[in-house]
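> Predicted model and sequence below, questions to follow.
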Amino acid sequence: MSDQSSPSASSAIALRIATVTMLVVLAIAAILLVPKHEPWFDEVQAWFLARDASVWDILWKYARYEGSTSLWHLLLTIPAKAGAPAMTLNFVSAALAVIGGALLLFRSPFPPLLRLLLPVTYFFFYQYGIVARNYALLMPLLWLVAVVYPARFTHPWRYVVMLIIVTQVSLHAAWMGGSLMVCFLWEAWHRMRWSISRLRPFTLAFAVDTALIVAQLWPPADIFGPPWEKMNQERITTALSEVLLGTVLPWPAISALVLLCAVCFFYTRGVLLSYLLSVAGLLGLVHLPLLQRLARRNDFCPADPAHVARFGEPGTAADRSHC
């Protein structure tokens, strides 16, 4: 018995050592790369808002100009208002990447090799880690959603609260959280046979969260973006081609294969509806005119001189030539 269990125990120990080593490498790489990253203007703008604006103004005045919910800004208020240097925002983002990497390494059901490699890929580590934008919160939060997902019917409030927190990251995250919430309510009613009265508190809590997001981000009168583009068949076809078949450029055929594999994977896991709803919502955020006005925040031109004087205009004069 001991001879048979020894290789298995040795493999488990080796995997544990490799996992811890990868996490340490991830943390060291983050510490070394953050000082070498020159923040983009929108990264620093979030820091300035967190430093100089009140929490009330962040939530109810400037969020509608940012075009994004304010969880990221609220997180930054802690070090910013304590007098920390601006570089801290990238360390905050890197810390979130390391936390997300730890959850992926130690809690995910993926094969060992995939678990070890994913945290050091470009998007997982650099784009969602070293670059300090609101979507840095997505990595740890989505992994936490995945952690509580199996027990969503035994501990529903834990799951619903996690989804509500996810919606506060950005509009894109809000749609993903909403998609998962719709699927949860459908499964609870259709498969688990929960009564409407049992579902009502969760539905009400998420509805209140959604209403607050709409109220917070409703575009003010003194803001405008590029001219809205009319939806037509050519534009829809181009958008679908770029989003669905252009994900693995320059090989659309491989993109189609990846998409097919993703659909099959999510279908076998019983979560195809969540995947399709999320993809449809992200397409809508990019291509529906009203949502486009909210989502493309870097194209906005605040007309409030006090706002511009206090927080700085976005980009260079060339960037603002359309204003």
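Arrived safely. Numbers count the residues shown, from 1 in each chain.
> Only C-alpha atoms from now on, for both contacts and neighbour counts.
Fine.
> Output the longest helix belonging to this structure.
helix 2-33 (DSSP state H).
> after that one comes which helix or strand?
The C-terminal neighbour of helix 2-33 among helices and strands, as given by DSSP states H and E, is helix 41-52.
> another one to put next to it:
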Amino acid sequence: MTARAAMPSPALLTPATSSRSHEAALAAIGAVGLAAALIAVGSHHEAWFDEAQAWLLARDSTLTELLRERLHYEGSPGLWHAVLWLASHAGYPFAALWLISSAIAVSSAFLILRAAPFPVWLRFGIIGSYFFAYQYSVVARSYALDLLLVPLAACLFPQRATRPLPYAIVLGLLANTNTHSFLVAGTLCAETLLLGLRAGTWRQPAFLSSMVVFALCALSAILQAWPAPDVSFGAAGIHFDRADRLLSEAFVGGVPFGTLDVPVLVQRLATLLILLPSLVLFHRAGTFILVGALILSLMVFSAVQHANLWHSGILFLVWIFGLWISWPTLNAGSRTLRRLVLASVAGLVLLQDVQTAAAWIREVREPYSSGREAAALVRAARERDSAARVAAIGFKAFSIQPWLPRNVFANYVGGASNPAFYLWDRRQRFSPRVELVSFRAALAGGYDLIVLSTDLPPGLDLDAYRAAGSEKGYCVTANIPGHLIWKTDRVEDDGILLFQRCRSAHDADG
């Protein structure tokens, strides 16, 4: 799995030779440009449940509770949560959460523009790609840290044998970002260990100390993320189609066909064709086994654990990492290989940039989540009547909680003020699913306001809930739309219906 050290390459396929000040100015201009775009787009973003959940965990916990107890119910190590803990306890507003992830993306953009071995057009194409410029920046989740840490690891990769400690620190931080990044960090550390064993440098104090540093970081991540015995989510069965879909979505899904309902065979062939020149490059550079191990570990994990579309971005970052450490070898290849690699990389980056533009347009024009608007209506209702009792149906209804000072759901944890986050504990009575039986129970409970997530299970529609509400004298007083954005498409409904007792028969919505 050990990758050969790449030899210096001529300037043909690398950034044009220029002064340090020119390179710094170029990087600054690109970073400022991305920052301006993210501000323009991110100011329209409405945080959804995943963003809200991490914030609430940080806001409503001590740092010890967060790292020692809470994360066992999230299945994730807590570097991102620790960042949010510092922000929330310092008085940083939840409304500006997207600025944290965007700032990380801008820092990554500066690093790529300043240090990546690619030509200028490719460096700019990468920082404008979908995961860099939207999914991991505007949408604020732990994957934002990957945008910075993976390029940092690529930057330090050539010196991992001579200066192992900085590389080990970056890998240790990467291991504490999320479970997918833990696999990436572990694989990269294993490659470094093999390199040390083969070169005979593993006995050196610097090398040993770097391995100890990473081991401690990895152990910390495991202790934080190890699932609690009563956690309410677990393995989702082995489904290799999940891994296959994530690989396609990381690269070609969305733009070429304009829909997520593309035949699987077409996606596989398109992905293979566009990646084939890169795979040849990795083979020539001696990095094929390393990059292959990174991709394989992520795909196997996605097949045996629950995976969603946004996890595919880690695969995209691994591809960037592979290109970064392999690029100096490109000049040693044939002219045909150089042209194929450049053409495929240019085509893939162009597709990603188109996906970014499509997502930006949707973000500005359409509501991403209903949480903020629904929270305003709940707050207004409770200001009119401080004794008003509110019930929630579905875990996505918790997206309103960060906009309020405490838990407002009377049918969750007995109406206690804390926690306001959703605890994935199978012992609790609150069901995370939007079930008609749960809704009927809330109607029978006499609540003044019911917050219903519109992310319904298959086979049901909102008419069934409207009819059930009408039977008990409840009306829909607000229908707040929302849907998650994925490249050129909408995925996962994230709307909310607010039910209140009807003031008159004229108000009935059924």
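Received, thanks. No experiment lies behind these values; they were computed from the predicted model shown.
> Which residue ranges of the stretch 51-200 of structure 2 form helices?
63-68, 79-89, 97-115, 120-127, 130, 143-156, 164-175, 179-199 (DSSP state H, counting those that start in this stretch).
> and those helices as CSV, adding mean neighbour count and distance to Leu276 of structure 2?
As requested, the helices of the stretch 51-200 of structure 2 are exported to CSV (neighbours: other C-alpha atoms under 10 Å; distance: least, C-alpha to C-alpha, whole Å):
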stretch, mean neighbour count, distance to Leu276 of structure 2
helix 63-68, 16, 42
helix 79-89, 19, 34
helix 97-115, 23, 24
helix 120-127, 20, 18
helix 130, 29, 21
helix 143-156, 23, 21
helix 164-175, 23, 28
helix 179-199, 19, 22
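> nearest to Trp48 of structure 2, of those?
Among the helices of the stretch 51-200 of structure 2, helix 97-115 comes nearest to Trp48 of structure 2, with 11.3 Å by C-alpha to C-alpha.
> Report all helices and strands that that closest one contacts.
Contacts defined by 3 or more C-alpha pairs under 8 Å, 6 or more residues apart in numbering; DSSP states H and E place helix 97-115 of structure 2 against helix 20-42, helix 120-127, helix 143-156.
> what's the mean deviation for the first one versus structure 1?
Taken against structure 1, helix 20-42 of structure 2 registers an average deviation of 3.6 Å after superposition, with mean C-alpha distance after the TM-score superposition for structure 1.
> and if you look at the last one?
Once fitted to structure 1, helix 143-156 of structure 2 is off its aligned match by 1.1 Å on average (mean C-alpha distance after the TM-score superposition for structure 1).
> Which one, of the helices of the stretch 51-200 of structure 2, ends up nearest to Arg501 of structure 2?
Closest approach to Arg501 of structure 2 among the helices of the stretch 51-200 of structure 2 (C-alpha to C-alpha): helix 97-115, 34.5 Å.
> what range in structure 1 does the closest one sit on?
The aligned range for helix 97-115 of structure 2 in structure 1 is 89-107, by TM-score structural alignment.
> just to revisit the earlier point, mind putting the helices of the stretch 51-200 of structure 2 into JSON lines with distance to Asp50 of structure 2?
Shown next, in JSON lines, are the helices of the stretch 51-200 of structure 2 (distance: least, C-alpha to C-alpha, whole Å):
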{"stretch": "helix 63-68", "distance to Asp50 of structure 2": "16"}
{"stretch": "helix 79-89", "distance to Asp50 of structure 2": "12"}
{"stretch": "helix 97-115", "distance to Asp50 of structure 2": "12"}
{"stretch": "helix 120-127", "distance to Asp50 of structure 2": "24"}
{"stretch": "helix 130", "distance to Asp50 of structure 2": "19"}
{"stretch": "helix 143-156", "distance to Asp50 of structure 2": "12"}
{"stretch": "helix 164-175", "distance to Asp50 of structure 2": "20"}
{"stretch": "helix 179-199", "distance to Asp50 of structure 2": "15"}
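> For Cys475 of structure 2, find the nearest of the ones you listed.
Each of the helices of the stretch 51-200 of structure 2 has some distance to Cys475 of structure 2 by C-alpha to C-alpha; the shortest is helix 97-115, at 33.5 Å.
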